[in-house]
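Undergrad: 3D model of this:
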Amino acid sequence: MATTLAFDVYGTLIDTHGVSLALQGMVGTRAAEFSRHWRDKQLEYSFRRGLMQHYASFATCTRDALEYTCESLGLPLDVEQRQLLLDAYRTLPAFDDVKRGLENSRAAGFRMFAFSNGAADAVDTLLETAGIRGFFDDVVSCDEVKSFKPNPGVYAHFLRRAATPGASAWLVSSNPFDVIGAMSAGMRAAWVRRSPQAVFDPWGIAPSVTVAELTTLAAAIGVAD
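TA: Below you'll find the predicted structure:
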């Protein structure tokens, strides 16, 4: 069976800080700080909802995190500004290395899926807008099982949907929690270390491979296989 790649979307393929341009017109020099707080809180809310088994969509986590960030940083954006930011989140750009990296992975013969906390329709729109939807056999959403990464059940759901055993499947993610979650669920995983300052969690679980960008992913997995 061909090796299957499960690509995380937000933060791995798609630059979640792509809202910074819109933010600059609203909060000026605090745009990067705002974007970082918003992303951190978005993930925190998904973790908490998953643990509580009190599911709400990733879009709801994103909206609630935006509300929190405005209050936390003392930047009371109006309703129209907040909606503009939420709309921008649906059309975020891909990182510069993504298209060529996906081309390399497709040429290597891998089966390729987008695997995301986001709802399938939102992810489809995001990937279409970024011009990369055609690389993927399908979109697998955690929304289908009403939970979030790194719940072991969502990785098991991916393996069922992709009709592949864990030994033949790789998660590709820039998020250490996602890499550790997938490996704990029996998959292999590639960590995309997009910044030299990024630190992997010291849990005694190392990524199967680490790459600085997606252009070298296919070669790294080929060596590991």
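Undergrad: Could you use CA atoms for every contact and neighbour count after this?
TA: Will do.
Undergrad: Please, where are all the helices along the chain?
TA: Taking DSSP state H, the helices of the chain run over residues 20-27, 31-52, 58-72, 79-89, 98-107, 120-130, 152-162, 176-184, 217-224.
Undergrad: ranking the ones you listed by burial, who's on top?
TA: Mean neighbour count (mean count of other CA atoms under 10 Å) peaks for helix 176-184 among the helices of the chain, with a mean of 21.
Undergrad: re earlier: who wins for proximity to Ala206 among the helices of the chain?
TA: helix 176-184 (7.9 Å; CA to CA).
Undergrad: Which neighbouring elements make contact with the closest one?
TA: Using 3 or more CA pairs under 8 Å, 6 or more residues apart in numbering; DSSP states H and E, the elements in contact with helix 176-184 are helix 152-162, strand 169-173, strand 188-192.
Undergrad: got TSV for the ones you listed, with distance to Ala219 too?
TA: Listed next are the helices and strands packed on helix 176-184 as TSV, based on distance: least, CA to CA, whole Å:
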stretch	distance to Ala219
helix 152-162	22
strand 169-173	14
strand 188-192	12
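Undergrad: Which of the ones you listed sits closest to Glu71?
TA: Among the helices and strands packed on helix 176-184, the nearest to Glu71 by CA to CA is strand 169-173 (30.2 Å).
Undergrad: hmm, who's touching the closest one?
TA: Residues outside strand 169-173 that contact it (CA atoms under 8 Å, 6 or more residues apart in numbering): 3-9, 11-12, 159, 179, 182, 187-192.
Undergrad: What is the distance between that strand and the centre of its chain?
TA: Centroid separation for strand 169-173 versus its chain: 11 Å, with CA atoms, centre = their mean, to the nearest Å.
Undergrad: And that strand, what's buried?
TA: Residues of strand 169-173 classed as buried by neighbour count (16 or more other CA atoms under 10 Å): 169-173.
Undergrad: Mind putting the residues you listed into TSV with distance to Asn151?
TA: Below are those laid out as TSV (distance: CA to CA, whole Å):
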residue	distance to Asn151
Ala169	17
Trp170	16
Leu171	14
Val172	16
Ser173	15
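Undergrad: Please tell me how far Ala22 sits from Thr16.
TA: 12 Å (CA to CA, to the nearest Å).
Undergrad: this one as well, want them side by side:
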Amino acid sequence: MTLAFDIYGTLINTSGVFDSIKKLIGEKVEGFNQLWRTKQLEYSFRRAAMNDYVDFSVCTKQALEYACLFYKVDLEEHQKASLMEEYKVLPAFDDVKKNLERLRSEGHQLYAFSNGSKEAIKGLLINAGLVDHFDGMISVEEQQVFKPSPIVYQHVLDVTSSIKETTYLISSNPFDVLGAKAFGLQSIWVQRSKESILDPWEYQPNRIISTLSGLTFTK
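TA: Below you'll find the model as predicted:
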């Protein structure tokens, strides 16, 4: 099987900046952190609809600015810069490394597939000690459009020389899972939080798992 893993929120924990934000703004941290991530994705959707691609880090920075405005938090520029730098070295979830090792040993092809730039993907994977577990890295920057555009899922097939029937998109992001499924790929939703809800669309993933330990394939 060819397995394309989303990075942000699936392998890498985007809440890794939680403690740093809490030190800066205190009790507003939970809502602030959630809004930052929500707006980051919303801005990528808007950019895709507008055909106005920018590096994903621009969406991240502008989303941070929005969260500051919404919560009336007056962070200094060096504090914002520090949070942005920390976003480059977010930690992996605890279940990731051992299961990537297992899947590689089972003979699957593993690819990192992200809205982030190749430079950002590589930095995150190196920091988390995961880079050697992948056969390659695929960034949407190569097509200049964000997920869930069908263009980027076709790009996965082109890069990996694989076919839809044996190519799986593994992601914790419902829009990504459903986008891949609508395109014709196989998809698996990693429900990282019990509170997460999968959109009730006509497209549904092949499977739902709570951790990567549930990512198994029959031979």
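Undergrad: Got a TM-score for the two of them?
TA: Once superposed, chain against chain, the TM-score is 0.98 (TM-score structural alignment, normalised by the length of structure 2); 219 aligned residues with a CA RMSD of 0.9 Å.
Undergrad: between the helices of structure 1, which gets nearest to Ser208 of structure 1?
TA: Among these, the nearest to Ser208 of structure 1 by CA to CA is helix 217-224 (7.6 Å).
Undergrad: Mind putting the helices of structure 1 into TSV with distance to Asp138 of structure 1?
TA: Below are the helices of structure 1 laid out as TSV (distance: least, CA to CA, whole Å):
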stretch	distance to Asp138 of structure 1
helix 20-27	29
helix 31-52	23
helix 58-72	19
helix 79-89	21
helix 98-107	14
helix 120-130	9
helix 152-162	9
helix 176-184	19
helix 217-224	19
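Undergrad: Which among those helices is found nearest to Ile205 of structure 1?
TA: That would be helix 176-184 among the helices of structure 1, by CA to CA, at 6.7 Å.
Undergrad: What range does the closest one cover in structure 2?
TA: Matched against structure 2 by TM-score structural alignment, helix 176-184 of structure 1 falls on residues 174-182.
Undergrad: Mean per-residue distance, that stretch versus structure 1.
TA: Taken against structure 1, stretch 174-182 of structure 2 registers an average deviation of 0.6 Å after superposition, with mean CA distance after the TM-score superposition for structure 1.
Undergrad: nearest to Asp143 of structure 1, of the helices and strands packed on helix 176-184 of structure 1?
TA: Nearest to Asp143 of structure 1, of all these, is helix 152-162, at 9.1 Å by CA to CA.
Undergrad: tilt between that closest one and helix 176-184?
TA: For helix 152-162 of structure 1 against helix 176-184, the angle by axes from the mean of the first three to the mean of the last three CA atoms, to 10 degrees is 70 degrees.
Undergrad: in structure 2, what residues pair with helix 152-162 of structure 1?
TA: The aligned range for helix 152-162 of structure 1 is 150-160, by TM-score structural alignment.
Undergrad: Equivalent analysis for stretch 108-124 of structure 1, please.
TA: Using TM-score structural alignment, stretch 108-124 of structure 1 pairs with 106-122 in structure 2.
Undergrad: Of all the residues in that stretch, which ones are buried?
TA: Buried, per 16+ other CA under 10 Å, within stretch 106-122 of structure 2: 108-118, 120-122.
Undergrad: Leu64 of structure 2: which of the residues you listed is nearest?
TA: Gly116 (16.1 Å).
Undergrad: Go ahead and confirm that closest one touches Met137.
TA: No: here Gly116 of structure 2 lies out of contact with Met137, judged by CA atoms under 8 Å, at a distance of 10.5 Å.
Undergrad: Whichever residue in structure 2 pairs up with Met26 of structure 1 and Lys61 of structure 2, how far apart?
TA: Using TM-score structural alignment, the partner of Met26 of structure 1 in structure 2 is Leu24. The gap separating Leu24 of structure 2 from Lys61 of structure 2 is 17 Å, by CA to CA.
Undergrad: And Lys97 of structure 2, by the same measure?
TA: 28 Å.
Undergrad: So for Gln24 of structure 1, what's the nearest residue that isn't a sequence neighbour?
TA: Excluding the flanking residues, the one nearest Gln24 of structure 1 by CA to CA, 6 or more residues apart in numbering is Ala31, at 5.2 Å.
Undergrad: for Phe177 of structure 1, same thing?
TA: Per CA to CA, 6+ apart, closest to Phe177 of structure 1 is Pro150, 6.7 Å.
Undergrad: Now for that neighbour: which residues touch it?
TA: Residues near Pro150 of structure 1 by CA under 8 Å, 6+ apart: 47, 177-178, 180-182.
Undergrad: gap between the match of stretch 108-124 of structure 1 and the chain center?
TA: 10 Å.
Undergrad: To Pro207 of structure 1, which of the helices of structure 1 lies closest?
TA: Using CA to CA, these put helix 176-184 closest to Pro207 of structure 1, at 6.7 Å.
Undergrad: who touches Asp176 of structure 2 in this structure?
TA: 147-148.
Undergrad: Against Asn99 of structure 2, how distant is it?
TA: Counting by CA to CA, the separation of Asp176 of structure 2 from Asn99 of structure 2 is 21 Å.
Undergrad: do the same with Lys118 of structure 2
TA: Computed as CA to CA, the Lys118 of structure 2 to Asn99 of structure 2 distance reads 23 Å.
Undergrad: Same check on Glu165 of structure 2?
TA: Following CA to CA, the distance that separates Glu165 of structure 2 from Asn99 of structure 2 is 22 Å.
Undergrad: Can you give the contact residues for stretch 197-204 of structure 1?
TA: 176-177.
Undergrad: give me the stretch of structure 2 that that stretch matches.
TA: The alignment of stretch 197-204 of structure 1 onto structure 2 (TM-score structural alignment) covers residues 195-202.
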